[in-house]
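Chemist: Task: produce atomic coordinates for the following.
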Amino acid sequence: MASRNLLLESELRRRVDGEVRFDDGSRALYSTDASNYRQVPVGVVVPHTVEAAVEAVAVCREQDVPVLSRGGGTSLGGQCCNAAVVIDWSKYCDRVVEFDPDARSVTVEPGIVLDTLNARIAEHDLMVGPRPATHDHCTIGGMLGNNSCGSTAQAFGKMSDNVLGLDVLTYDGDRFWAGPGGGDGVPAQMTARLRSIAERYGEEIRRRFPAIPRRVSGYNLDALLPENGFDLANALVGSESTLVTILRARMRLVDRPKARAMVVLGYPSIFEAADAVPSILPHKPLVLEGLDDKLIGFEKRKHLNAEALRLLPEGAGWLIVMFSGDTQDEADARARDLAEELGHAVRFFDDPRREDELWQIREAGLGATAWVPLEPDTWPGWEDSAVAPEDLGSYLRDLHRLQEEYDYAEASSLYGHFGQACVHTRIPFDLVTAEGIRKYREFVERAADLAVSYNGSMSGEHGDGQARGELWPTMFGTELMPAFTEFKAIFDPHERMSPGKLIRLSGDEPYRMDENLRLGTDYAPPHLDTHFAYPHDRGSFARAALRCVGVGKCRHEKGGVMCPSYRATREEKHSTRGRARLLFEMVNGGVIDDGWRSEAVMDALDLCLACKGCKSDCPVNVDMATYKAEFMAHHYAGRLRPRAHYSMGWLPVWARLAAIAPDLVNFVTGTPPLDALVKRIGGITRERALPPFAAARFSRSYRRRGPHGDGHRGEVLLWPDTFTDNFHPEVGVAAVRVLERAGFTVRLPRAAACCGLTWISTGQLGVARKVIERTLGVLREEIRAGLPIVGLEPSCTAVFRADAAELMPNDLDVRRLRDQTRTLAELLDEHGVEPPPMDRDVVAQPHCHQHAVMRFDADRRLLEAAGARLTVLDAGCCGLAGNFGFEDGHHAVSMACAEDALLPALRAAPPHALVLADGFSCRTQIEQAQIGRRPIHLAEALDEAWREAVSGALPRQARRPEPVPADRTPGSR
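Modeler: Reported below is the predicted structural model:
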């Protein structure tokens, strides 16, 4: 087998224009999806072009090796994993081949993301109709593979209803356009065999295929019937890469809704909400979604969408109904008509911002129902069944009773696309014991019987995959199974397209729902001694590595913070999900068998910026920054580390030494070739200018000056972090003036101390712990006195608010420190301090760690109260990310992250807008990008505004001197 795979890899590398990967790390990355299943692939091909993928299939055919196409890798039924060569379309094959707005059609390659496609055609007010919750990272190819739907399928139908034609390739090498009437270039013998299936099994297809909006189970044999136009493209949609490889797709486009309005209806229970669905459907809503009280309770427990949850009307079951219109008045009128007709527990919304907030409650469904604190773990398996809308209430009651019988109901929320009676739920299956797996299997079999008794579908959106493929006879009957077998044999007679999934030609059953489990009875991860305590994962790093549910939110291309390195590289291994998968494999000793010493894992973590975006943006709060620090601590234990770990990891020490003679240090770091030598020794990229040290440290200057003001609001301790203290002391000076004007007496720590950030970010966790312990000793009096501690640098503040408590969870002083630490904005906001007037445009770049841990809400309130015309950038990570952007080999990715959204947004901002960036990294990145912007800290902005209010002077953008470019000395500026 090994020699055969070597030959296959060699041929693929020789003939395919693309990336060919047979290394253990790549195979581990693609071993699972968002399902319960795991199968290690033979290898991975990332083609540069569609034609390269055609050649890859040809090589696999010559070597008799199976093939599996993969889009976003978010399938919940196991569709995206198999022992095959995986073709990943998502990195390169994302072109719009042809767009005809007059014909309302677009032809695309399969790797294009839905939101990306819709953005490219938005100026024509057209879009692809179906919109799954994964719309910002799912690919068109994956949507076609699973026959995706989403909320807007209520108005626009499934993917099969929106496809005009498919450019497909069979494993045997036939390539043709499938479409209505068969298509173009379809081999005559193939057409004849397909028509024969329709003729011989037509009546059984009509009898056994339920006439409901959301039948996604089974091959679409009904599309071959004469009354449905013998539409071969429609028939191939939803075949989950078991029949053909989709190379290009021609899609029907629909009008983008010009205006929308929302009604939210409250009911005593989710069952009564379901009962109301048929009375709403005649109003023809764009979207009709259901939510139950468990989902809302889980979101509250996980602190999701807090503001939006307060907008819900009274009830324990809710319907979200959205209407569209050509004008806002038309949309509003349709929504008000429904609200007036139903008239109870109704809230009407026509503010797009409020509508988006409420919609996030629904889109957060998967994340809200997975890894809920104090609840058992839940899994897919019976997560998207569907019935007729008029049967929904009765079906939900019966499904709930079945869940109660198996003790699953308490942790299982019921929600979904109620307008088409598609029900989502995650269930607390026990997938690690023989009894638990037997119970899981029995439940799913009985749930399938229940759905069929309602003439429903086992899958209403996600497809069957391995989770439900073996149950096709339950739904379609034994009489129809030969038709499915013949259909498979026409396109894949040798069973080389994702073999074992959905159906087999050999007479054997397809893979059972309870084999190839990612967990299973042999799941027994070792207990690993760790530095962090993982309090949210029962103290287990193995459980933390299992946390990722595979939904792929980290692969979205715009908005939020997560995941900057994926956006820069479009590489699965540089996504949060990819790294989590590798850590899972490492812990369990599967493909990755060298544990903490794994170079494959280190390679994937190397480009993790430790931005902590995933800690807040990931639906299940994967905290890759913490996992990276933990891994590096073990990976480098007892051996030499990268040079940057000694230079930037020990920055607080070097900064204190530099303070003895800052001018001399600045001369050395600003003078070629001395600065080149310093960078080489320190493992710092030559493209970066080293920030100059301040002439005088903030803390030293403050101690000479001492506290001022009346202090009527009491005392606070201002934390002099390394960056403020040694590089930007003017931030500390401004903060002191702001706090004193606000009525606080300011004190500083009585001795030098550090939060340990740089040691944490470089994985030197033993040192970090000692540093924090020393800091606790320095601050013990203030901590135990309950003194508020004000942090100015977000990353250092986040250490006190999160990292320290996870390193030392049993230390009461660490907990007190966590609870007493505030940002400047939080302190002023909590005490009701009226900010100075700031009548100007302000553009704010929230620091990633602030976004993840402290949030930006207090800053927003403060600035808006000051009268600022505030724009809070949704631009993601600046790309510098502490030591990351300074490390040798990271500069290109660092700048790609900055150019993704941040720098373009700042270039487009009003010329005189004030740019706020509390993070030292953010300010440094913006300054060194040399785009003509001078970012300042909130403390400086407030201090300046207060002084302007007194003096009437014109505002200034900043007072910080120009940064020193890499090729200039301090004296030259």
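
Chemist: only C-alpha atoms for contact and neighbour calcs from this point on.
Modeler: Will do.

Chemist: quick one: terminal-to-terminal distance for stretch 101-121?
Modeler: Length of stretch 101-121, first residue to last, Cα to Cα, to the nearest Å: 9 Å.

Chemist: Buried residues in it, which are they?
Modeler: 104-118, 121 (16 or more other Cα atoms under 10 Å).

Chemist: ok, which pair from those is furthest apart?
Modeler: R104 and G111 (20.7 Å; Cα to Cα).

Chemist: Of the buried residues of stretch 101-121, which is the nearest to S498?
Modeler: So of the buried residues of stretch 101-121, ranked by how close each gets to S498 (Cα to Cα), first place is P110, at 17.4 Å.

Chemist: Against W89, how distant is that closest one?
Modeler: P110 is 6 Å from W89, by Cα to Cα.

Chemist: Ok, A306 next?
Modeler: Using Cα to Cα, A306 is found at 37 Å from W89.

Chemist: more neighbours, those two?
Modeler: For A306 and W89, the more surrounded residue by other Cα atoms under 10 Å is W89, and the numbers stand at 27 against 15.

Chemist: Wait, the more buried one touches R70, no?
Modeler: Yes - using Cα atoms under 8 Å, W89 makes contact with R70 at a distance of 6.5 Å.

Chemist: Now do the helices in the stretch 451-600 of the chain.
Modeler: Secondary structure of the stretch 451-600 of the chain by DSSP state H, counting those that start in this stretch: the helices cover 465-468, 472-476, 481-491, 541-546, 564-569, 576-588, 599-606.

Chemist: how about this one, so we can line them up?
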Amino acid sequence: MTAVEASPPRGAAAGDERGVELEQLLMRDLEGEVAFDDYSRHLFSRDASMYAIRPVGVAFPRDADDVAAAVTAAASLGVPVVPRGAGTSLAGQTVGDGLVLDMSRHMGRIHWIDPDARTALVEVGVVQDDLNVAAATHGLMFGPDTSTSNRATIGGMAGNNSAGSGSVRYGMTIDHIRSLDVVLSDGSRALFEPVDQTERERRAAQQTLEGRIYRGLPEIVDRHARAIAEDFPAFWRRAGGYRLDRLADDTAFDLAKFVVGSEGTLAVATQALVDLVPKPARTVFAVGHFTSVPAAIAATGDALECGPAQVEMMDKTILDLSRRKIEYADLGKSLEGDPAALLFVSFTGDDEAELVANLERLDALWRKNGHGYHTLRAVTPAQQSALLKVRKSSLGLLMASSVGTLRPLAFVEDTAVDPTHLAEYTARFKTLLDGHGLSAGFYGHASVGCLHVRPFVDVTDPAQVATMRAVAIEVKDLVAEYGGANSSEHGDGLVRSEFNRSIFGDDLYEGMREVKRLFDPDNVLNPGKIVDAPTMTDNLRDPALPP
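Modeler: Just a heads-up that it's a prediction; the model follows:
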């Protein structure tokens, strides 16, 4: 094993003796590289969120043995472990004061694809697009479709329970995980998969951490049965908290699905057996033009009646930003007039005539019900190119619109309500932001009631930081009125975890704390996420550093 720099222990030498000893242990025990220099620690102090925490060091495991060795070494010294994929987290899940495990550098092998079973066995560092390229040779793909698919890893998607634009048809990552090979908080290894009662009891008899987990979880479920049945948000599209509801139903006892969305706080996944879905041969789009965001949302119901694969909304803020960029100039040539919002509705399948008929049916419904003033049809790849380029770049366009330290921040960007409530909910959301003097871009997945709203905030201004937290609390309460989810696909992380007691109630929240203690009694794995979290305004990026 070689260090990144051939020199004495570096980053930790300034005063963190844990880091000095940990670097030595990792250099001895790992095949992959380690990096404790100041530059690497600075690079890995950030992800795609608004947070920054300088880690003790970074390790780049080559395989599951390296992961187990790293967790064992860190745990022996009381150093937390922060698993990380591509670092695309918007909620701060992958930053922390500990040892960052970068699973993306080496653990990107696709072991096999079984086209008959429609499954694939992959390491957690496999990038979503790479899996889709390999699966496409068999006419298959991975169902969840994130906007960061060219860099997001399967492990990160599992840790976060990612969803994306196609979730109205394909659900979330949790719906596509068959089994997970994991490293537990003491460095031991386990295979999480669905088991029947006999097998659960056999595993529970082991005098190991895995055995304690299989013994303890049913007891937690029993103790908190009422809260599990009644206190989870009603809406299905959820990516927050621990999924005790998945253990309380009548299906097999499945720890693989249980730890999906746990953000690396319960176990470190090293390998996943995932389900694949048939890849449609053709995709066509209807792009509705509307005079306002409420008008676009009101048209979503008609779109859902037609069985779409996706219904995505984009507001004028993002459209105007795209017009200022030469690489997106072709979009303006395709649009009719100056819409205040667009709805992108896609239909997928193998029969183009049937798909075009769906476009015609949707157009007729919108005309009949007075929705929109124009519908653009994009059937060929050439017609779709400019539209798709902008649709997938909404976040990038917003971020590029930052002015100095005034940036569109992700702190209330992940709520979701039943689409039947989306129009009223969005109107109240907009009124709430107006009341605080905040502007924002609105875009996202109208088909599943999830809009990504990013208010512009200057975190160098203490008054605006206070406003940001006040807005987060008001939005959390607003979404609860509609039975929605405060975290619908981006997770809890540092930005939303502090509100989980309020969201889930004392009984259910205490059950989740018991889960954390059962899996991780020494609080080694990604502490401060989901339960027992700091205030959302702690650990904001240092405004004195470059953005």
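
Chemist: Can you tell me the closest non-neighbouring residue to the equivalent of F258 of the second structure over in the first structure?
Modeler: Here F258 of the second structure is matched to A235 in the first structure, going by TM-score structural alignment. Nearest-residue entry for A235 of the first structure: N220, 4.5 Å, with adjacent residues in sequence omitted and distances by Cα to Cα, 6 or more residues apart in numbering.

Chemist: Now which residue in the first structure aligns to S346 of the second structure?
Modeler: By TM-score structural alignment, S346 of the second structure lines up with M322.

Chemist: Over to V195 of the second structure?
Modeler: Under TM-score structural alignment, V195 of the second structure pairs with G181 in the first structure.

Chemist: Not counting sequence-adjacent ones, nearest residue to F22 of the first structure?
Modeler: Distances taken as Cα to Cα, 6+ apart place G43 nearest to F22 of the first structure, at 4.5 Å, with adjacent residues excluded.

Chemist: The residue nearest to A440 of the second structure when sequence neighbours are not counted: helix or strand, and which one exactly?
Modeler: Distances taken as Cα to Cα, 6+ apart put P455 closest to A440 of the second structure, at 4.0 Å, once the chain neighbours are dropped. Assessed by DSSP states H and E, P455 of the second structure sits inside strand 450-458.

Chemist: burial of S346 of the second structure, as a residue count?
Modeler: Counted with other Cα under 10 Å, residues neighbouring S346 of the second structure total 23.

Chemist: got a list of what it touches?
Modeler: Applying Cα atoms under 8 Å, 6 or more residues apart in numbering to S346 of the second structure gives the contacts T283, V284, F285, A286, P308, A309, Q310, V311.

Chemist: Against S40 of the second structure, how distant is the second one?
Modeler: Counting by Cα to Cα, the gap from V284 of the second structure to S40 of the second structure is 44 Å.

Chemist: Name the residue in those two with the higher neighbour count.
Modeler: V284 (23 against 17).

Chemist: What is the three-state secondary structure of that one?
Modeler: strand (DSSP: H, G, I helix; E, B strand; the rest coil).

Chemist: Identify the residue spatially nearest to it, adjacent ones excluded.
Modeler: Counting by Cα to Cα, 6+ apart, V379 is the residue found nearest to V284 of the second structure once chain neighbours are left out, at 4.6 Å.

Chemist: Show me what that neighbour aligns to in the first structure.
Modeler: Aligning on TM-score structural alignment places V379 of the second structure opposite D350 in the first structure.

Chemist: residues contacting that match?
Modeler: R260, A261, M262, D332 are the contacts of D350 of the first structure under Cα under 8 Å, 6+ apart.

Chemist: So which residues of the stretch 1-150 of the second structure form helices?
Modeler: Taking DSSP H, counting those that start in this stretch, the helices of the stretch 1-150 of the second structure run over residues 17-29, 38-43, 64-76, 128-136.

Chemist: which residue numbers in the first structure go with the first one?
Modeler: Meaning helix 17-29 of the second structure. Counting by TM-score structural alignment, helix 17-29 of the second structure corresponds to 3-15 in the first structure.

Chemist: Repeat that for the shortest one.
Modeler: Counterpart in the first structure of helix 38-43 of the second structure, with TM-score structural alignment as the criterion, is residues 24-29.

Chemist: That stretch: average distance to aligned residues in the second structure?
Modeler: For stretch 24-29 of the first structure, the mean deviation from the second structure after alignment is 0.9 Å (mean Cα distance after the TM-score superposition for the first structure).

Chemist: just how off-centre is that stretch within its chain?
Modeler: Remark: stretch 24-29 of the first structure is offset 20 Å from the chain centroid, using Cα atoms, centre = their mean, to the nearest Å.
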